[in-house]
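Visitor: I would like to see how this sequence folds:
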Amino acid sequence: MLTTLSRKLLMCFTGLFLCFFLIIHFLGNLQLFLPAEQAHTQFNAYSHFLSGNIVIKIVSYVLYTSIILHALDAVVITIKNRRSGKKYHCDQRQRASKWYSRNMGVLGTIILIFLVIHFQNFWYIYKFGTPPIDSNGNKDLYILVVTTFREWWYVVIYVLSMVALCYHLIHGVHSAIRTLGLFHPKYVKWIRNCGIAYSVIISVGFAMMPIYIYFTQ
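Guide: Here you go, the predicted structure:
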């Protein structure tokens, strides 16, 4: 039976790992902004390399486990807080917590639904479906991405999900730093600004990818 502290630490470490993964995923997906022909070749080669790398496979299992544990832990914490009459992750040291701090459960649910759709459209088809093959003999993930991002409704869902992710990260990064005991009055503003910058850059960067492809491909 996990204690409250154990649950907070589990939430913290799984969340920080997911934040780290977002950076790696973001850097790899920046190739989508290259000229179409170059992006097509490089992105597929990159995807092929990742799919055949044993280290990446191990990391992917950690990723799946982290997503599941993070989501389940969030559900348990939300239920316990509602039973006790508290808001989810409400900051008792502030006079008034931000709206996104009080609605982390809602934001997390939006992100989880998006992940299910995202995994189904890309990961599942790439792993278990029959995606087209490019001229180099690699699975053509780039075509799957372009085809999906040509659908306006998916672009809207993607962008709105990135808005939810941004606010989720802003609170989550700040909360994780506090859980680790690194919260210090002297550096709190600097840490918070860094967390906000990270959240905005990652979320806006991801949101721009479907928008860019929709209007250029």
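Visitor: C-alpha only now, for contacts and for neighbours.
Guide: Noted.
Visitor: how much space between the residue in the chain sticking out farthest from the centre and Q38?
Guide: Computed with Cα atoms, centre = their mean, the residue of the chain farthest from its C-alpha average is S135, at 31.2 Å. As for S135, its distance to Q38 is 13 Å (criterion: Cα to Cα, to the nearest Å).
Visitor: Next, the structure of the following sequence, for comparison with the previous one:
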Amino acid sequence: MAWLSKSLNSSLGKKLLMAITGLFLVSFLIVHCGLNATIFLNDGGVTFNAGAEFMAKNPIIRTMEIVLFGGLLLHILDGLRLWMDNKKKRPVAYAVIDGAANSKWYSRSMGLLGTLLLLFLIIHLKHFWYFSRLTDNLTEEHTLYNEMQAVFASPIVVVIYVLGCISLGYHLLHGFQSAFQSLGWNHPKYTPTIKCIGAAYAIIIAALFAAMPIALHFNLIH
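Guide: Below you'll find the model as predicted:
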């Protein structure tokens, strides 16, 4: 297995691992956002609670949850390795950097956006995953939907979540297209389409996630 270790530790291997884990997490976001968006059915959280209960009790989903955490950990660690590699290659910063001439600011700030997302994820897991998986507070009387209503009653929490969703949107805006490029799927004929799909995906996912705490806080849904 030495060849596998050598491959994964090469510059190309690290970028491929980042792309594969990134696209895996992208697919998870579709499922997660789709389930959460059922609160907009405005049925008192009935559909959302049913979906959340299925996700919590289904053995296949629970197994995939472990795989998801593994993929997320790999993505974070690999991102850190790539960041450290870039720092080693450029130990002294350029005197003048005109990054805007060659790339968008969010493309140059993936490390910062990733760090903000990690902090946001810790808060999110504490609010909902920890509550639903590791406590006995989830009951028929106090459902996960009720917990969402309680958490998002705080304007400070809502602001944190909206800022987290904005960070997610910018992270996806670059990461989606970059993942395909790292996998070698970069062609003048297809790249513009991939960029458009990536931009639409980033905006829709971030907007839907941000709309949820806002809607619950202002009682736009019940």
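Visitor: Could you measure from the residue farthest from the centre of structure 1 over to E37 of structure 1?
Guide: Distance from S135 of structure 1 to E37 of structure 1, counting by Cα to Cα: 12 Å.
Visitor: Now do the residue farthest from the centre of structure 1 against A45 of structure 1, distance only.
Guide: Distance, S135 of structure 1 to A45 of structure 1, using Cα to Cα: 11 Å.
Visitor: And S60 of structure 1, by the same measure?
Guide: If you go by Cα to Cα, the gap between S60 of structure 1 and A45 of structure 1 works out to 18 Å.
Visitor: neighbour-wise, which of the two wins?
Guide: A45 (20 against 15; other Cα atoms under 10 Å).
Visitor: quick one: which helix or strand includes the more buried one?
Guide: For A45 of structure 1, the host element (DSSP states H and E) is helix 36-51.
Visitor: L169 of structure 1 too?
Guide: helix 152-179.
Visitor: buried stuff in that helix?
Guide: By neighbour count with 16 or more other Cα atoms under 10 Å, helix 152-179 of structure 1 contains the buried residues 155, 158-177, 179.
Visitor: With stretch 21-41 of structure 1 instead?
Guide: Neighbour-count burial for stretch 21-41 of structure 1 flags 26, 29, 31-32, 36, 39-41 (criterion: 16+ other Cα under 10 Å).
Visitor: what secondary structure does the residue farthest from the centre of structure 1 sit in?
Guide: coil (DSSP: H, G, I helix; E, B strand; the rest coil).
Visitor: Could I get the full set of helices for structure 2?
Guide: For structure 2, applying DSSP state H gives helices covering 2-8, 11-36, 46-57, 59-89, 110-124, 130-133, 144-151, 155-182, 191-217.
Visitor: What residues in structure 2 pair up with stretch 176-193 of structure 1?
Guide: Taken onto structure 2 by TM-score structural alignment, stretch 176-193 of structure 1 occupies residues 179-196 there.
Visitor: circling back: other SSEs contacting the helix holding A45 of structure 1?
Guide: With contacts taken as 3 or more Cα pairs under 8 Å, 6 or more residues apart in numbering; DSSP states H and E, helix 36-51 of structure 1 sits against helix 54-83, helix 141-149.
Visitor: Out of those helices, which is closest to L115 of structure 1?
Guide: For the helices and strands packed on helix 36-51 of structure 1, proximity to L115 of structure 1 was assessed by Cα to Cα; helix 54-83 is nearest, at 9.6 Å.
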